[in-house]
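Q: I'll drop the sequence and a predicted model, then ask my questions.
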Amino acid sequence: MKNEFKSLIVHGNKKFSIKNTKTDYTGGYNKEKAKDALIKSKIEVNQLQEKLYASSTHSLLIIFQAMDAAGKDSAIEHVMSGLNPQGCQVFSFKAPTAEEYEHDFLWRHYKALPERGRIGIHNRSHYENVLVCKVHPEYILNENIPGYANVEKIDKDFWKQRYQSIRSFEEHLTANGTAILKFFLNVGKDEQKQRFLDRIEDPSKNWKFSSGDIKERVLWNDYMTAYEDAINETSSKDSPWHVIPADKKWFARLAISEIIEDKLRSLNIKFPVLGEEDQGKLNETKMALLAE
């Protein structure tokens, strides 16, 4: 992986600080150079996905988390446009349903995991349970967890246990062949403001805007603390976080594609090789077709 993208990885071996990250970092790329590089990377990802699908030994789970207007949807649209839809599935998680609240917080996410050979994309994920729920701990009460009948009970030990549940969940997935990529699209507060204004001014983008987005923006500092805690608590060697500067969408898309390409390549997946008996049958079929 190129150095300009390696710097975006949080391995968990040292404390991560959001205030020390640049949301407008571009790694020396300009818009045109990044667009050309993205085209090449998408071709490589497509070829690697074909091997992933054919081998059916591994799967890849890609997680996107971000503040509103950070560009999750457009990143998924542009970066994944070169993938074979048969081997790819996207889930966008909203507030839990009544049925989902009847289960533990990981249940609905476990159901949405990609099968072997496939790439699964989670637009928001199980991390909402330590992000939005940490900013709004009253949401936890909907889970009806024994011993947590009021917000005052939701203390540091509660969050410590929840981070541990997430780490164990991801360790289990990794041990069973699911590679995990976690992306935090790190948009600046000023850039978010401008994107909100653009959505208001452009009638074709009005549908993207919600008054609730402004209410959450007021809690910006609380969210940054929640993200920082989650990244520090759940980054590991096998499942690190990638903090993607998101002020320049063209750079964010390139960074995401390059990191996906690198991850797929690291799996060292090859096309299946037929055994001697199957190869013999294949040759017999070939001869029969040629003899027609």
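A: Nice, thanks for sending it over. Numbering: from 1, shown residues only.
Q: for the rest of this, base every contact and every neighbour count on C-alpha atoms.
A: Fine.
Q: the lengthiest helix in the chain - contacts with which helices or strands?
A: For the chain, the longest helix by residue count, based on DSSP state H, is helix 31-55. Secondary-structure packing of helix 31-55 (3 or more CA pairs under 8 Å, 6 or more residues apart in numbering; DSSP states H and E): helix 249-266.
Q: quick one: contacts of the helix it packs on?
A: Residues outside helix 249-266 that contact it (CA atoms under 8 Å, 6 or more residues apart in numbering) are 1, 5, 26, 29, 31, 34-35, 37-38, 41-42, 44-45, 48-49, 52, 71, 75, 78-79, 181, 183, 185, 244-246.
Q: what's the answer for stretch 99-119, then?
A: For stretch 99-119, contacts defined as CA under 8 Å, 6+ apart pick out 52-62, 87-89, 91, 120, 125-126, 129, 142-144, 177-178.
Q: from those, which land in helices?
A: Leu52, Tyr53, Ala54, Ser55.
Q: looking at the residues you listed, which is nearest His172?
A: Looking at the ones in helices among the contacts of stretch 99-119 and their distance to His172, the nearest is Leu52, at 19.9 Å (CA to CA).
Q: can you classify the residue lying closest to the closest one once chain neighbours are set aside as helix, strand or coil?
A: Among residues not flanking Leu52 along the chain, Gly117 sits closest, at 5.0 Å (CA to CA, 6 or more residues apart in numbering). Under DSSP: H, G, I helix; E, B strand; the rest coil, the three-state class of Gly117 is coil.
Q: can you tell me how far Gly117 is from Leu48?
A: From Gly117 across to Leu48, the span is 11 Å (CA to CA, to the nearest Å).
Q: quick one: the closest residue to Thr57 other than its chain neighbours and Gln49, what's the gap?
A: Distance criterion CA to CA, 6+ apart; nearest residue to Thr57, sequence neighbours excluded, is Arg116 at 5.7 Å. Separation of Arg116 from Gln49 (CA to CA) stands at 12 Å.
Q: which of the two has more neighbours?
A: Neighbour count, other CA atoms under 10 Å: between Arg116 and Gln49, Gln49 has more, with 26 against 19.
Q: included below, for side-by-side comparison, is a second structure:
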Amino acid sequence: MKSINPDDFKVVHAIELSKMPTLLAVDNDEEEDKLDKVREKLSKLQDVMYAHNRYGVLICLQGMDTSGKDSLIREVFKEFNSRGVVVHSFKTPNSTELEHDYLWRHYLALPEKGKFAVFNRTHYENVLVTRVHPEYILNENLPGIEDVSAITDTFWENRMEQIRNFEKHITQNGTIVLKFFLHLSKEEQRERLLRRLEEQKQNWKFSIGDLKERELWTDYMHYYEEAINNTSTAYAPWYVVPADDKEMCRYIVGKIIWEEMQKHTDIQEPEMDEKIRENIELYKEILTKE
């Protein structure tokens, strides 16, 4: 099989998730194709980014329960300096967050220049979970939205536009945005949920809510497809990554991040100040004689 090509996973035209693979057979035996090599290169890249101090990188991860987001974050970013990557797991908005617009808490979590931020579930929950459960929108106390019947197709179209504008704004101000949908099959989710029940060390992960949301699988796939098709742009692309094989999924995501970052050729270590360079031998002598 051919090696990983990030373009094979990038959404550049309308997709149908039902026709996209959740499992991929790829030859990853070559040394250069192994995840440990990719994450080591990413770690070094982040060090250079920190010195360059012009870009931040936002990695967005979405997927159904058990799709492997947590373990992917752990494995792909494990070689990073702990100061170089911050992970945000967005739960149900709290009372303070609900006093602001739905994007407010995501603005607060954007990466500083020179750093990576990973959104484990993202601002897209606001056009995914809330579409499956539109009653959640009522918690936002929006003008003109008194009940679910007031939440029209136009409401969702506007929200998609707001998200595109949000991403355009932050990319124009130095944030590189890469978005990944971990495409899991319903059968593989069933197996992973069963493991949570059968293996004692995984029991704590199981939630009755997982079963309730699983019953809405078709709805979620429809709204994921619609969100991806409406918001995959040149400046903030979506990648649909097969997720039935966790190890392969992690490698694909890591490889895509690395390949996309190579396009930013201006990310270079800054040169030493000329005055320091001219006196470097003097400074070495001073330190040597201490």
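A: Structure received. Not measured: the values here are computed from a predicted model.
Q: where does the TM-score land?
A: Overlay of the two chains. TM-score (TM-score structural alignment, normalised by the length of the second structure): 0.95; 287 aligned residues with a CA RMSD of 1.6 Å.
Q: what residue of the second structure matches up with the residue nearest to Leu52 of the first structure?
A: Applying TM-score structural alignment, one finds that Gly117 of the first structure aligns to Gly114 in the second structure.
Q: how about the helices in the first structure?
A: Under DSSP H, the first structure gives helices at 3-6, 31-55, 72-79, 98-101, 107-111, 132-135, 156-175, 189-201, 211-217, 220-234, 249-266, 276-290.
Q: let me have those in CSV, extended by distance to Thr21 of the first structure.
A: Shown next, in CSV, are the helices of the first structure (distance: least, CA to CA, whole Å):
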stretch, distance to Thr21 of the first structure
helix 3-6, 13
helix 31-55, 20
helix 72-79, 19
helix 98-101, 35
helix 107-111, 29
helix 132-135, 21
helix 156-175, 23
helix 189-201, 13
helix 211-217, 19
helix 220-234, 11
helix 249-266, 14
helix 276-290, 54
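Q: list the contacts of the residue most central in space within the first structure.
A: Centrality entry for the first structure: nearest residue to the mean C-alpha point is Ile63, 1.6 Å, by CA atoms, centre = their mean. Listed by CA under 8 Å, 6+ apart, the contact partners of Ile63 of the first structure are Ile121, His122, Asn123, Arg124, Ser125, Ile180, Leu181, Lys182, Phe183.
Q: what does it align to in the second structure?
A: Using TM-score structural alignment, Ile63 of the first structure sits opposite Cys60 in the second structure.
Q: which residue in the second structure lines up with Asp278 of the first structure?
A: In the second structure, Asp278 of the first structure lands on Ile276 (TM-score structural alignment).
Q: burial count for its match?
A: Around Ile276 of the second structure there are 11 residues (other CA under 10 Å).
Q: could you do Thr152 of the second structure as well?
A: Look at Thr152 of the second structure: counted by other CA under 10 Å, it has 10 neighbours.
Q: residues contacting Thr178 of the first structure?
A: Thr178 of the first structure neighbours (CA under 8 Å, 6+ apart): His58, Ser59, Leu60, Leu61, Arg116.
Q: these in strands, which ones?
A: Among the contacts of Thr178 of the first structure, the ones falling in strands (DSSP state E) are Ser59, Leu60, Leu61.
Q: check contacts around the first one.
A: If I follow you right, that is Ser59 of the first structure. By CA under 8 Å, 6+ apart, the neighbours of Ser59 of the first structure are Leu52, Pro114, Glu115, Arg116, Gly117, Arg118, Ile119, Gly120, Gly177, Thr178, Ala179.
Q: distance check, it against Phe183 of the first structure.
A: The gap separating Ser59 of the first structure from Phe183 of the first structure is 17 Å, by CA to CA.
Q: likewise for the last one?
A: Noted for Leu61 of the first structure: a distance of 11 Å to Phe183 of the first structure, by CA to CA.
Q: I'd say Leu61 of the second structure and Phe181 touch.
A: Yes - using CA atoms under 8 Å, Leu61 of the second structure is in contact with Phe181, at 6.2 Å.
Q: hey, what's in contact with both of these two?
A: With CA under 8 Å, 6+ apart as the test, Leu61 of the second structure and Phe181 reach no residue in common.
Q: tell me the counterpart of Glu201 of the first structure in the second structure.
A: Glu201 of the first structure maps onto Glu198 in the second structure, by TM-score structural alignment.
Q: can you list the buried residues in stretch 34-48 of the second structure?
A: Neighbour-count burial for stretch 34-48 of the second structure, with 16 or more other CA atoms under 10 Å as criterion, is recorded at Lys34, Leu35, Asp36, Val38, Arg39, Lys41, Leu42, Ser43, Leu45, Gln46, Asp47, Val48.
Q: in the first structure, what residues pair with it?
A: Alignment of stretch 34-48 of the second structure against the first structure: residues 37-51, by TM-score structural alignment.
Q: give the burial count for Ala227 of the second structure, as a bare number.
A: 19.
Q: should've said Asp7 of the second structure
A: When counting by other CA under 10 Å, one arrives at 12 neighbours for Asp7 of the second structure.
Q: any idea how far Ile145 of the second structure is from Thr92 of the second structure?
A: In this structure, Ile145 of the second structure and Thr92 of the second structure are 20 Å apart, going by CA to CA.
Q: so these two - more neighbours on which side?
A: Using other CA under 10 Å as the criterion, Ile145 of the second structure and Thr92 rank with Ile145 on top: 15 against 9.
Q: that one: what's it in contact with?
A: By CA under 8 Å, 6+ apart, the contact list for Ile145 of the second structure reads Leu138, Ile151.
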